[in-house]
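Undergrad: need the 3D shape of this:
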Amino acid sequence: MIKIDTKGLKQLKNNLEEAKAYAEELAKEEVNRITDRHLARVVKNTPAGDSPDSPTLKNTWDRSGVITTADGVSAEVFNPTDYASYFEFGHRQKPGRFVFIELTPGAEKYGQRAREITKGKHAGKWGIFIKLKSPFVKGRFVLTDSEAKANKELEAAAKRISKKIQEALK
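TA: The predicted model follows:
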């Protein structure tokens, strides 16, 4: 009869479970920090225009909490404003069409001072009418650019976490 001492294997199993819990905690902390920086960059790089609605885009950027899934740890930065995707990626428009740009009273844009509109569907609002010239408005890519920086930060964080886990297992 052969006896095998399994104490070493049980100790290794316990060490690995502790290292896994430690790694998950470190990952959550890093993702939380990186997501906060990502959100701050996006808000900082989103311009607020002259329109009364312009601050809406800048002020509605938000983030989710840190979520643990089977794939790992994640968090999301998003903007629920309906025109956020047009701002981010650009959009088409029909040249020659006149559009109303709502402005705050006294504001000036494109060399025209805002005035109160007295007739039509914009009656009672302040703004200007402009003729569209370009068939496409370029996107600003504030979220995309910040995501690229966040991904680099995540790669560096993964290396740091891996190094800490290796040190903990020694």
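
Undergrad: contacts, neighbours, all on C-alpha from now
TA: Will do.

Undergrad: spell out the residue ranges of the helices in the protein.
TA: Along the chain, counting by DSSP state H, helices occupy 7-45, 54-59, 84-89, 142-169.

Undergrad: packing partners for the first one?
TA: Applying 3 or more Cα pairs under 8 Å, 6 or more residues apart in numbering; DSSP states H and E, one finds that helix 7-45 contacts strand 62-63, strand 72-74, strand 77-78, helix 142-169.

Undergrad: please verify my assumption that Lys138 contacts Gln93.
TA: No. Using Cα atoms under 8 Å, Lys138 is not in contact with Gln93; the gap is 11.0 Å.

Undergrad: how about Asn79: what's its closest non-neighbour residue?
TA: For Asn79, ignoring the flanking residues on the chain, the nearest one in space by Cα to Cα, 6 or more residues apart in numbering is Trp61 at 4.6 Å.

Undergrad: repeat for Asn59
TA: Excluding its sequence neighbours, the residue lying closest to Asn59 (Cα to Cα, 6+ apart) is Val43, at 7.4 Å.

Undergrad: another sequence for comparison is provided below:
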Amino acid sequence: MARWGKVDFRQLQNLQKRLERFEKAEMDQFNEKMVKELAARMLARVIRRTPVGQYPSNTGKVGGTLRREWTVGNVTKIGDVYEIEVFNPVYYAAYVEFGHRTANHQGWVPGRFMMTISEQELEREAPKIIEKALMKYLGEVFKGD
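TA: Predicted coordinates for the structure are as follows:
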């Protein structure tokens, strides 16, 4: 019969503890952090795309209200799904996004689709962003104490 020698299982036990800790509380924290990061990226993109109104200098009006009012809501978890809302409470935001008729109903002002385009771009890039953050986070979890 062959001898195997001595085996120290402490490292495996430590790894098991770290995995259990990650699986329970830390996974929720990671998911919430990623949702907030993606929302921040979305907010930055949509703000950059939002047009600023141009008014004659003698009117006293200043543009930029629509751009300044973009905001992010709170993270909510419904089942296994995390949600966060990026929105603009200005009443005419939807008209700028999707387009509208002119005041005299003779023409159409095309939409700018600042939210739609930003969302589509982020949706394409999100898997890479999440994977990179997850690999970094798992590297910290598996790093020895």
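
Undergrad: care to give me the TM-score?
TA: Aligned and superposed, the two chains score 0.66 in TM-score terms (TM-score structural alignment, normalised by the length of the second structure); 124 aligned residues with a Cα RMSD of 3.1 Å.

Undergrad: out of the helices of the first structure, which is closest to Ile101 of the first structure?
TA: When the helices of the first structure are compared by Cα to Cα, helix 54-59 sits nearest Ile101 of the first structure, at 10.8 Å.

Undergrad: the second structure: matching residues for the closest one?
TA: Mapped onto the second structure using TM-score structural alignment, helix 54-59 of the first structure covers residues 63-68.

Undergrad: distance between that stretch and the chain's centre?
TA: Here stretch 63-68 of the second structure shows a centroid-to-chain-centroid distance of 21 Å under the convention Cα atoms, centre = their mean, to the nearest Å.

Undergrad: pull out the buried residues from it.
TA: By neighbour count on 16 or more other Cα atoms under 10 Å, the buried set for stretch 63-68 of the second structure is Leu66, Arg67.

Undergrad: and for stretch 44-57 of the second structure?
TA: So stretch 44-57 of the second structure, judged by 16+ other Cα under 10 Å, has buried residues Arg45, Val46, Ile47, Arg49, Thr50, Pro51.

Undergrad: the helices and strands packed on helix 7-45 of the first structure: which one's closest to Lys109 of the first structure?
TA: For Lys109 of the first structure, the closest of those is helix 142-169, at 22.8 Å, according to Cα to Cα.

Undergrad: I'd like the helices of the first structure as a markdown table, with distance to Thr68 of the first structure appended.
TA: Shown next, in a markdown table, are these (distance: least, Cα to Cα, whole Å):
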| stretch | distance to Thr68 of the first structure |
| --- | --- |
| helix 7-45 | 8 |
| helix 54-59 | 27 |
| helix 84-89 | 27 |
| helix 142-169 | 15 |
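
Undergrad: ok, which of these comes nearest Val73 of the first structure?
TA: Here helix 7-45 is closest among those (Cα to Cα), at 6.5 Å.

Undergrad: now the angle between helix 142-169 and that closest one, please.
TA: 160 degrees (axes from the mean of the first three to the mean of the last three Cα atoms, to 10 degrees).

Undergrad: ok, now how distant is the residue nearest the centre of the first structure from Val43 of the first structure?
TA: Nearest to the mean C-alpha position of the first structure, by Cα atoms, centre = their mean, lies Val77 at 3.5 Å. Distance, Val77 of the first structure to Val43 of the first structure, using Cα to Cα, to the nearest Å: 11 Å.

Undergrad: likewise for Asn14 of the first structure?
TA: 44 Å.

Undergrad: before we move on, what about Asp82 of the first structure?
TA: For Asp82 of the first structure, the distance to Val43 of the first structure equals 17 Å [Cα to Cα].

Undergrad: what's the answer for Lys10 of the first structure, then?
TA: 50 Å.

Undergrad: cool, Glu29 of the first structure as well?
TA: Distance, Glu29 of the first structure to Val43 of the first structure, using Cα to Cα: 21 Å.

Undergrad: for stretch 101-116 of the second structure, list every residue counted as buried.
TA: Neighbour-count burial for stretch 101-116 of the second structure [16+ other Cα under 10 Å]: Arg112, Phe113, Met114, Met115.

Undergrad: can you report how many residues lie near Tyr83 of the first structure?
TA: Other residues near Tyr83 of the first structure come to 10 when the count uses other Cα atoms under 10 Å.
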